[in-house]
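Colleague: build me a model from this:
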Amino acid sequence: MNRKETDIYDITIVGGGPAGMYAAFYSGMRAMRTKIIEAKQELGGFMRTYPEKLVWDVGGVDPIRCERLIDALERQAKTFDPTIVFGQEIADMQRSEDDIFVLTSKTGEHHYTRTILLCAGRGMTQVQKLDIEGANRYELTNLHYTVTDLSRFKDKCVLISGGGDSAVDWANEMEKWAKQVIVVHRRNEFTAHELPVAQMKAFAKVMAPYRIARLYGEGDQIETVAIEHTENGAIEKIAIDEVIVSHGYDRDFGHLLRWGLAKEDYGVSVDLRMRTNIPGIFGAGDFITYGSKVRLIAGAFQDAVLAVNSAKLYLDPAAPDMAGVSSHNARFFEKNKAIIQG
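Modeller: Below you'll find the model as predicted:
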């Protein structure tokens, strides 16, 4: 396998979601030659599924539309000009005799790197669709699995099915747009965070435990939804304008889990320094799990910093434990001058 020294990167980040983008920025602060490999044709990862949603819980950032947060993270990720490769899903990983990892994509390209940072998030996600006969005929009209334009729901009766964070967040987003919001959940208890659930219950009509049993409509428009009580089987029919189904996603990590990585029920296992059981391979974001794991975007940033620091020390045990803060980091001297003078 022919390769040049210039083909070898210090760190290759697999996945371009929030963890991967911040890791690319921080590895630049550590003067590491960096590559990002993203299976899709754009950065953003799972955040791309809810571009209109307001994000409140990133430190020091005012409530911001997710698409704007993605744009900001992408600009930050490119600060030190990492190589970014799109449309390549990693199919194989080997380690050469000189301790260089060789990543091979499904398209046949080879990527050479001294360390690997896995930021695969939720993997190649596939939405869990409504398993009801004939539901697919409404997908081009008023049956939705994600929301890209909130104004569509202005002054309408909107039924949302689901009990997780996304379903509850969409319900809360609808408060200032929809005429009525009805939330249907198959269990009594919601799995979303407590505060958003309380906010939702303050204005929405919550029907639990119920599930969508049947859709009725003329042509390709749903007009009525039949919901079934999951305990006693009672059926109610509700006239609606729009239906949003938020039942989660099937996760597919492709070949990544065939490398011999230790894993638990929810993610690949890492230690508190984001090291996997394979030396030279690290993890960050939703792809990993450890005892104090925080599944927030803010938590992904923390993971990324710890993982990059560990990768740097793996390459150079004499290196400082972390990069200097940005105000003292030599890599920012010229950039700061340009900003101040501009």
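Colleague: C-alpha only now, for contacts and for neighbours.
Modeller: Noted.
Colleague: what's the top helix by length along the chain packed up against?
Modeller: As assigned by DSSP state H, the longest helix anywhere in the chain is helix 297-315. Counting contacts by 3 or more C-alpha pairs under 8 Å, 6 or more residues apart in numbering; DSSP states H and E, helix 297-315 packs against helix 18-29, strand 110-118, strand 281-283.
Colleague: got the contact list for the first one?
Modeller: Read that as helix 18-29. For helix 18-29, the external contacting residues (C-alpha atoms under 8 Å, 6 or more residues apart in numbering) are 11, 13-14, 33-36, 43-45, 70, 73-74, 76-80, 82, 119, 284-285, 297, 300-301, 303-305, 308, 323, 329, 331.
Colleague: and the second one, by the same measure?
Modeller: Taking contacts as C-alpha under 8 Å, 6+ apart, the residues outside strand 110-118 that touch it are 7-15, 99-104, 280-284, 287, 307-308, 311, 315.
Colleague: 6 Å instead?
Modeller: Outside strand 110-118, the residues within contact range by C-alpha atoms under 6 Å, 6 or more residues apart in numbering are 8-14, 100-104, 280-283.
Colleague: please list all residues in contact with I36.
Modeller: T12, I13, V14, I84.
Colleague: tally of neighbours for V127?
Modeller: For V127, the neighbour count with other C-alpha atoms under 10 Å is 15.
Colleague: likewise the one 5 residues further on?
Modeller: A count of nearby residues for I132, using other C-alpha under 10 Å, gives 11.
Colleague: the closest residue to it other than its chain neighbours: what secondary structure?
Modeller: Spatial nearest neighbour of I132, chain neighbours left out: R214 (6.7 Å); criterion: C-alpha to C-alpha, 6 or more residues apart in numbering. When classified by DSSP: H, G, I helix; E, B strand; the rest coil, R214 comes out as strand.
Colleague: so R214 sits right up against A226, yeah?
Modeller: Yes: if you go by C-alpha atoms under 6 Å, R214 and A226 touch, sitting 5.0 Å apart.
Colleague: what is the nearest of the contacts of I36 to V206?
Modeller: For the contacts of I36, the residue nearest V206 by C-alpha to C-alpha is V14; the value is 40.0 Å.
Colleague: structure for this one too, so we can compare:
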Amino acid sequence: MKEEIDSCYDVTIIGGGPSGLFAAFYAGMREMKTKVIEAAPYLGRKLPYYREKFLFDVGGIQAITAGKLVEELEAQARTFGPTIVLSQLIEKMERLSDGTIRLTSHIGETHLTRSVVIAIGGETLVPQKLELPNTKKYEGRHLHYSVDDIEQFRNKRVLISGGGDSAVDWAIALASIASFVGIVHRRSDFRAHEGNVSKMRNSSVHVMTSSQIKEISGDEEHIELVMLEQTETGNISSLEIDEIIVCHGARPELSGIKDWGLGIEQNRITVDAWMQTSIPGVFAAGDVVDYPGKLPGLIAGGFMEGPAAINRAKAYLDPHEEVRPIWSTDNEVLMAIHSRA
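Modeller: Next up, the predicted model:
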């Protein structure tokens, strides 16, 4: 089906994490028609994996949970009404005869845009799944790789699999609301923050180290029983469980982006000081980029790189117009919102 001309956007941001969301906000200030496409069914990239964890390195904020930061970033990004598309992994990018860029997702949906900002963090993150029989029928219902609402576990028997910060954080958070919380880790020692490990061990959480999930059983709707294997002895035990949270981390995946003709070194897209890639009209920001002096892993870095990419995209779209600096204090829409608050 032929795309309508008004479906073409000034800029499409691939990735709905901190860098992408702030770039969307800034693009709104620049009066650009903006779309954000995120592969996951939620915004925030890695942040929802440790929603209850506190972050202390966001400028101007003493401490904020990852979940709260996602909420604030999303609210800010939506200020100027961008189109937000979830659960679509962009696999193909091609330039049409009129210069428009066509993006195609894994479900075949196409998106037309005049410029692109790639902000997929440390590549597209694919959760490390629990590879056992019967898992697929419970995924998204009673077998979870991320958690949006902690209340769904109230008065439930919950088993957490993993030994890192996310697993330990969830064990602590759920201890006060679930009827039972167990954590199973295949190693003898946890890789999480020592203080949190001590807090967990001193709580009601049932800790099972040197153990792993061997089998899950239940009916078509609910998990009923989990078989656990003690890795040192091979002994098998059973545990009645309602919900399972798997915190085995996520593997990075650049997916089809590697075939787009971008300059890529060590799984990072090379850009210049303006976040311009090797393809005209295609920019990148955040942990997916590399350039001399790049400071990886710092959210604040993406907050600078996103606007830099948007400014350059604006100049690319209007090469005969001077792209002057803008500030939020001069924006009439923001001032109107503030005056009503």
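Colleague: next, count neighbours for the residue nearest to I132 of the first structure.
Modeller: Using other C-alpha under 10 Å, R214 of the first structure has 17 neighbouring residues.
Colleague: just the strands in the stretch 201-342 of the first structure please.
Modeller: Counting by DSSP state E, counting those that start in this stretch, the stretch 201-342 of the first structure has these strands, from start to end: 205-207, 210-218, 221-229, 235-239, 242-245, 249-250, 263-264, 267-269, 281-283, 288-289.
Colleague: so can I have CSV of those strands showing distance to R152 of the first structure?
Modeller: Listed next are these as CSV, based on distance: least, C-alpha to C-alpha, whole Å:
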stretch, distance to R152 of the first structure
strand 205-207, 20
strand 210-218, 19
strand 221-229, 15
strand 235-239, 18
strand 242-245, 9
strand 249-250, 24
strand 263-264, 41
strand 267-269, 36
strand 281-283, 39
strand 288-289, 36
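Colleague: among those, which is the most enclosed?
Modeller: Highest mean neighbour count among the strands of the stretch 201-342 of the first structure (mean count of other C-alpha atoms under 10 Å): strand 281-283, with a mean of 28.
Colleague: average offset between that strand and the second structure?
Modeller: When the second structure is overlaid, strand 281-283 of the first structure sits 2.0 Å from its aligned residues on average, using mean C-alpha distance after the TM-score superposition for the first structure.
Colleague: who wins for most neighbours among the contacts of strand 110-118 of the first structure?
Modeller: G283 (32 neighbours).
Colleague: ok, so what distance separates the residue nearest in space to the middle of the first structure from C157 of the first structure?
Modeller: Nearest residue to the geometric centre of the first structure (C-alpha atoms, centre = their mean): F46, 3.1 Å. The spacing between F46 of the first structure and C157 of the first structure, counted by C-alpha to C-alpha, to the nearest Å, is 28 Å.
Colleague: over to R186 of the first structure?
Modeller: R186 of the first structure sits 20 Å away from C157 of the first structure, going by C-alpha to C-alpha.
Colleague: same check on Q41 of the first structure?
Modeller: 35 Å.
Colleague: more neighbours: which of these two?
Modeller: With neighbours defined as other C-alpha under 10 Å, Q41 of the first structure and C157 compare such that C157 has more, 19 against 10.
Colleague: now do the contacts for that one.
Modeller: Residues in contact with C157 of the first structure (C-alpha under 6 Å, 6+ apart) are K179, Q180, I240, D241.
Colleague: now, of those residues, which are buried?
Modeller: If you count burial by 16 or more other C-alpha atoms under 10 Å, the buried members of the contacts of C157 of the first structure come out as Q180, I240, D241.
Colleague: wait, I238 of the first structure sits on T224?
Modeller: Yes: contact criterion C-alpha under 6 Å: I238 of the first structure and T224 qualify, at 5.4 Å.
Colleague: got a list of contacts for stretch 122-140 of the second structure?
Modeller: Identification of contacts with stretch 122-140 of the second structure by C-alpha under 6 Å, 6+ apart yields H248, G249, A250, R251, P252, E253, L254, D287, V288.
Colleague: make that stretch 166-176 of the second structure, sorry
Modeller: When contacts are defined by C-alpha under 6 Å, 6+ apart, stretch 166-176 of the second structure is touched by residues Y50, M200, C247.
Colleague: then stretch 283-291 of the second structure?
Modeller: Defining contact as C-alpha under 6 Å, 6+ apart, one finds that stretch 283-291 of the second structure is touched by 19, 116-119, 121-123, 268-271, 275-277, 296, 302, 305-306, 309.
Colleague: only whichever of the residues you listed are buried, select them in ChimeraX.
Modeller: Of the contacts of stretch 283-291 of the second structure, the buried ones go into a single ChimeraX selection, burial set by 16+ other C-alpha under 10 Å:
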select :19,116,117,118,119,121,122,123,268,269,270,271,275,276,277,296,302,305,306,309
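Colleague: which parts of stretch 134-141 of the first structure are buried?
Modeller: Quick answer for stretch 134-141 of the first structure (16+ other C-alpha under 10 Å): A135, Y138.
Colleague: and the end-to-end length of that stretch?
Modeller: For stretch 134-141 of the first structure, the first-to-last residue distance is 13 Å (C-alpha to C-alpha).
Colleague: still on that earlier bit, just name the closest of the contacts of stretch 166-176 of the second structure to T233 of the second structure, please.
Modeller: Nearest to T233 of the second structure among these is C247, at 23.9 Å by C-alpha to C-alpha.
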